[in-house]
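Asker: Okay, predicted coordinates and the sequence, questions at the end:
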Amino acid sequence: MKVAYCILGTFSSGGIERVLVNKANALVKRGVEVFIITTDQNGRKSFYPLDENVQCYDLNINYLSRRNRFYWQKAYHFWNNIRLHKKRLAHLLKHLHVDITVSVNGFETSWLPDIHDGSKKILEFHVARSTLNFLQRPGLPGLFDRYLNHKMFSAIDRYDRFIILTEEDAKNWKEYKNVEVIPNAKTFEYNSPMALLEQKRVISVGHYTRRKGFERMIRAWSLVHKEIPDWTLHIIGEGEERQRLQQQIEESGLHDSVFLNGTSSDVKNEYLKSSIFVMTSYYEGLPMVILEAESLGVPVVSFACPSGPRDIITDGEDGFLVPNGNIELLAAKLIELMKDKDKRKEMGQKAFINSNRFTEERIMEKWMDLFNRLTNK
């Protein structure tokens, strides 16, 4: 069987890139011939290690290279890039003779089903439907975002399958008959919990962007720090919000308590050194960071944002779900776990057990079953 994935690039450290690379590596181990087709790779290495048997093709479209032009220039180059993208992708797919072509909601989303190369078409959606309005930019760019969303909605029912990540989000797509839920697989797999949960250290992981809500986390930590000043919060990541977040930390008097650690080449060790994981995102798809924390036995305190946390965490058993935006309650739940080591360890054990619902073996069985059903193999 041959499967092709279409994505902007694999050079970034983002969650979608990590999921795709893990999936591609798992598929080739199962005898699937996997192709990753990019538009903006430009010779850069994949951020996450790819199996040498995964075959990569870059179409050299370079959507990102046009970001600093005037609006009329951006529009011209965007539509020219779309034209080139359609032509080059259609030519390559017909050359490769793949059985399945998958879009991870890139620029090809609205027209990929129109390429008649004989392959079945799948669309993967990695954010919740309810977050689309949040993603729209203000002003003229927002009009363009709404146009792209309209084109995407119009294309969904022309795909052979539309894959979303959570049962929570499935309720929002009832008008489409081709929807299936396949969550992402967890990154780490062990036979027992690894984290000792002894250190007075809370961790969070993610890009320093608005969607991650780290400013809400810092506000909550101000309340935590007043009651338990000897614990520290470490935020692993990087991004455009670093300076603003650092300023908030300084202005809140938390410079010796909250640390922006930057990215880590050994994120597993960052979890293992910690006793609690916290997430304050405004929205997610299926947050891999929660799965990573739970798979190492680290209990989680998270806002119940759309979507994902509700599909993973059982409130009060393997972690705490807090109504989205309730800063005071988030702080209270953190304090509760920080003060009660026995509860931390009990929740950590249950978190580890819970994470086994998302093993690579179980998730890849779902994908292989779908591929076989679509191709009658």
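Answerer: Received it, and whenever you're ready, just let me know what you need.

Asker: make it CA atoms for all contacts and neighbour counts henceforth
Answerer: Noted.

Asker: Just give the number of residues close to the residue nearest to residue 7 when sequence neighbours are not counted.
Answerer: Closest residue to residue 7 apart from its sequence neighbours, by CA to CA, 6 or more residues apart in numbering: residue 38 at 5.1 Å. Applying other CA atoms under 10 Å, we find 22 other residues in the vicinity of residue 38.

Asker: do the same with residue 227
Answerer: 11.

Asker: what residues are up against it?
Answerer: residue 335 (CA atoms under 8 Å, 6 or more residues apart in numbering).

Asker: So residue 188 versus residue 358, what's the distance?
Answerer: 10 Å (CA to CA, to the nearest Å).

Asker: Neighbour count: the two, which is higher?
Answerer: Neighbour count, other CA under 10 Å: between residue 188 and residue 358, residue 358 has more, with 20 against 15.

Asker: Can you classify the closest residue to that one other than its chain neighbours as helix, strand or coil?
Answerer: Spatial nearest neighbour of residue 358, chain neighbours left out: residue 185 (4.9 Å); criterion: CA to CA, 6+ apart. Following DSSP: H, G, I helix; E, B strand; the rest coil, the label given to residue 185 is coil.

Asker: and residue 185, what does it touch?
Answerer: Contacts of residue 185 by CA under 8 Å, 6+ apart are 19, 358-360, 362-364.

Asker: can you check residue 182 too?
Answerer: 163-166, 363, 366-367.

Asker: Show me these that map onto helices.
Answerer: 363, 366-367 (DSSP state H).

Asker: Name the member of those residues with the most neighbours.
Answerer: Counting by other CA under 10 Å, residue 363 has the largest number of neighbours within the ones in helices among the contacts of residue 182, with 17 neighbours.

Asker: Tell me how far the closest residue to it other than its chain neighbours lies from residue 98.
Answerer: Nearest residue to residue 363 in three dimensions, chain neighbours excluded: residue 185, at 5.7 Å (CA to CA, 6+ apart). Distance of residue 185 to residue 98, given as CA to CA: 24 Å.

Asker: In the stretch 101-250 of the chain, what residue spans correspond to helices?
Answerer: Assigned by DSSP state H, counting those that start in this stretch, the helices in the stretch 101-250 of the chain fall at 132-135, 139-156, 167-170, 214-227, 242-251.

Asker: here comes the other one, which I'd like you to weigh against the first:
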Amino acid sequence: MRIAILIHHAYGIGGTIRTTLNSAQALSGRHDVEVVSVFRHRDRTVFDPGPGVRLRHLVDLRPDSPDHDHPDHQRPSRHYPRADGHYTRYSALTDARIEEYLRTCDADVIVGTRPGLNTLLALRAPRGPVLVGQEHLTLACHSRRLRLTLRDAYPRLDALTTVTETDAADYRSRMRLPGVRVEAVPNGVPEPAVAPADPGAKWVVAAGRLAPAKRYDLLLRAFARVVAERPDWRLRIYGAGPQRDRLRDCIDSLGLYNHAFLMGAAHPIESEWCKGSIAASTSSLEAFGMTIVEAMRCGLPVVATRCPHGPAEIIKDGVDGRLVTMNDVGAIAEGLLELIDDDDLRRRMGAAARDNARRYDPALVAERYTDLFTELASRRGRGARLGTARTTAHRARGALLSTAFTARDGLRRARAATRSKGSAA
């Protein structure tokens, strides 16, 4: 089976990039897999896609590339949905390159990896390939404007996959998707190529983007309570992001400058997890919780807030980690101290975490995707591909929907401008 995976860009270090390349590498053992990066902005990928995966890009933004100053890249996109947060990065140039790729692609299955790309597949891809949209965020975190766009576009997909059962249930109950398979398929995390964590190490480790939703401010306040009882323990937080300065000020104000450390981004992260014996995740919002699985695969029990979606589907409370009340400093501190004060419990939970996290091995995730793709392809049938006339009609209908979205957005902007002028008057 020929599988093409369309991604915003494959050259960074985000969670969607990691899991996409993990899955592509696992699928390449049995299938012909191509990862199509809309953008390329550096010479090499951070994560190795593996020898069995072809990687291509559509628009090259490196300074010495003709695409960098291409005039069409200065013109706004007409196809990419405005409601997607990445809209301003797309252009007439990306429209043309994506359109050309979809027209000439001979894949049996084309997979999109974010709402805007899923919408493009639904509206612009020719009939024939199985079209699968992946959601790496959650329906709840999308704006109402984006949800309306997806409600119009997603019924034209063959399947939609989410990373949690909770989010799959949301899509089934809140969106009208007749005939679309909605399945939860978790992110894959490979077995680390390092020795398991030492349960005797007196370090708590956290990792992720330094962004408001991660609530590292709560973790630091909770850790101040930990230090008051166990001053021999330390905290490392790995990641980069807009809250770095604020978190540095928080460390100073709490007097944690000898106990809590902002370590910056780290790749590979596995060797850093293994320097600790407890992992912490204090998010108020998680689409999945990839860092939780990474830590567990390294043998760390995780103290995580019971935020919507991911953590409660990953952690077996009291077995391989602790789920604590969200936004509760006292609960976070209590969860950490429970493991800090009980060496045997920490050791047992760490071993259980390592065993239980094997269910997220990319090979197992790839099997689930293979089963889904095979069923969808056999249902449609390679020989049942539509003729040229029907394919043209399908693309025309998609173009009409895309034009309708653009007109609707323009009308909303015009109404907003009118209301603004009225208020000013």
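Answerer: Yep, it's here. Quick caveat, the model's predicted, so the values are computed rather than measured.

Asker: Superposed, how do the two chains score by TM?
Answerer: After superposition, the two chains reach a TM-score of 0.87 (TM-score structural alignment, normalised by the length of the first structure), with 352 aligned residues with a CA RMSD of 2.3 Å.

Asker: which one of the contacts of residue 182 of the first structure is nearest residue 206 of the first structure?
Answerer: residue 165 (18.7 Å; CA to CA).

Asker: Might you report the residue contacts of residue 313 of the first structure?
Answerer: So residue 313 of the first structure contacts 319-321, 351 (CA under 8 Å, 6+ apart).

Asker: how close does the equivalent of it over in the second structure sit to residue 288 of the second structure?
Answerer: When the second structure is aligned by TM-score structural alignment, the residue opposite residue 313 of the first structure is residue 315. Counting by CA to CA, the gap from residue 315 of the second structure to residue 288 of the second structure is 11 Å.

Asker: Just want the angle from the longest helix along the second structure to helix 144-153.
Answerer: Ranked by number of residues, the top helix in the second structure under DSSP H is helix 388-424. Computed with axes from the mean of the first three to the mean of the last three CA atoms, to 10 degrees, the direction of helix 388-424 of the second structure lies at 160 degrees from that of helix 144-153.

Asker: Measure how far helix 388-424 of the second structure is from the centre of its chain, please.
Answerer: 28 Å (CA atoms, centre = their mean, to the nearest Å).

Asker: Could you list every helix and strand in contact with that helix?
Answerer: helix 115-124 (3 or more CA pairs under 8 Å, 6 or more residues apart in numbering; DSSP states H and E).

Asker: Measure how buried the aligned partner of residue 111 of the first structure in the second structure is and give me the count.
Answerer: Using TM-score structural alignment, the partner of residue 111 of the first structure in the second structure is residue 120. Residue 120 of the second structure has 23 neighbouring residues, counting by other CA under 10 Å.

Asker: Would you confirm that residue 120 of the second structure contacts residue 77?
Answerer: No: with contact defined as CA atoms under 8 Å, residue 120 of the second structure and residue 77 do not form a contacting pair (11.4 Å).

Asker: Now do the same for whatever residue of the second structure lines up with residue 85 of the first structure: helix, strand or coil?
Answerer: Aligning on TM-score structural alignment places residue 85 of the first structure opposite residue 94 in the second structure. Put simply, residue 94 of the second structure is helix when judged by three-state DSSP.

Asker: that older thread, please list only the buried members of the contacts of residue 185 of the first structure.
Answerer: Burial by neighbour count, judged by 16 or more other CA atoms under 10 Å, picks out 19, 358-360, 363-364 from these.

Asker: got those as a markdown table, with distance to residue 81 of the first structure columns?
Answerer: What follows is those, written out as a markdown table (distance: CA to CA, whole Å):
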| residue | distance to residue 81 of the first structure |
| --- | --- |
| 19 | 26 |
| 358 | 38 |
| 359 | 38 |
| 360 | 36 |
| 363 | 35 |
| 364 | 34 |
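
Asker: Pick out whichever of those residues sits closest to residue 264 of the first structure.
Answerer: Closest to residue 264 of the first structure, out of all of those and judged by CA to CA, is residue 19, at 17.6 Å.

Asker: Need the distance between the two termini of stretch 331-350 of the first structure.
Answerer: Using CA to CA, the two ends of stretch 331-350 of the first structure sit 22 Å apart.

Asker: quick one: buried residues of that stretch?
Answerer: 331, 333-335, 337-338, 343-345, 347-350.

Asker: That one maps to which residues in the second structure?
Answerer: Under TM-score structural alignment, the match for stretch 331-350 of the first structure is residues 333-352.

Asker: from the contacts of residue 182 of the first structure, which two are the most distant?
Answerer: Longest span within the contacts of residue 182 of the first structure, CA to CA: 166 and 367, 14.9 Å.

Asker: Now which residue in the second structure aligns to residue 218 of the first structure?
Answerer: For residue 218 of the first structure, the residue aligned by TM-score structural alignment is residue 220.

Asker: Which residues are in contact with its match?
Answerer: 250-251, 260.

Asker: give me that answer again for 7 Å
Answerer: residue 251 (CA atoms under 7 Å, 6 or more residues apart in numbering).

Asker: State the helix or strand in which residue 47 of the first structure lies.
Answerer: Counting by DSSP states H and E, no helix or strand carries residue 47 of the first structure.

Asker: Residue 11 of the second structure now?
Answerer: Counting by DSSP H and E, residue 11 of the second structure is part of no helix or strand.

Asker: what's the distance between it and residue 238 of the second structure?
Answerer: 20 Å.

Asker: next one: residue 157 of the second structure
Answerer: Taken as CA to CA, the span from residue 157 of the second structure to residue 238 of the second structure is 37 Å.

Asker: With residue 97 of the second structure instead?
Answerer: Distance from residue 97 of the second structure to residue 238 of the second structure, by CA to CA: 36 Å.

Asker: Among the two, which residue is more densely surrounded?
Answerer: Using other CA under 10 Å, the more surrounded residue of residue 97 of the second structure and residue 238 is residue 238, with 20 against 16.

Asker: Can you tell me what that one aligns to in the first structure?
Answerer: Match for residue 238 of the second structure (TM-score structural alignment): residue 236.

Asker: How about residue 280 of the second structure?
Answerer: In the first structure, residue 280 of the second structure lands on residue 278 (TM-score structural alignment).

Asker: contacting residues around the nearest residue to its match once chain neighbours are set aside?
Answerer: Nearest non-adjacent residue to residue 278 of the first structure, counting by CA to CA, 6+ apart: residue 301, 4.8 Å away. Contacts for residue 301 of the first structure (CA under 7 Å, 6+ apart) come out as 277-279, 319-321, 334.

Asker: The helix or strand hosting residue 301 of the first structure maps to which residues in the second structure?
Answerer: Assigned by DSSP H and E, residue 301 of the first structure belongs to strand 300-303. Here strand 300-303 of the first structure aligns to the second structure at residues 302-305, judged by TM-score structural alignment.
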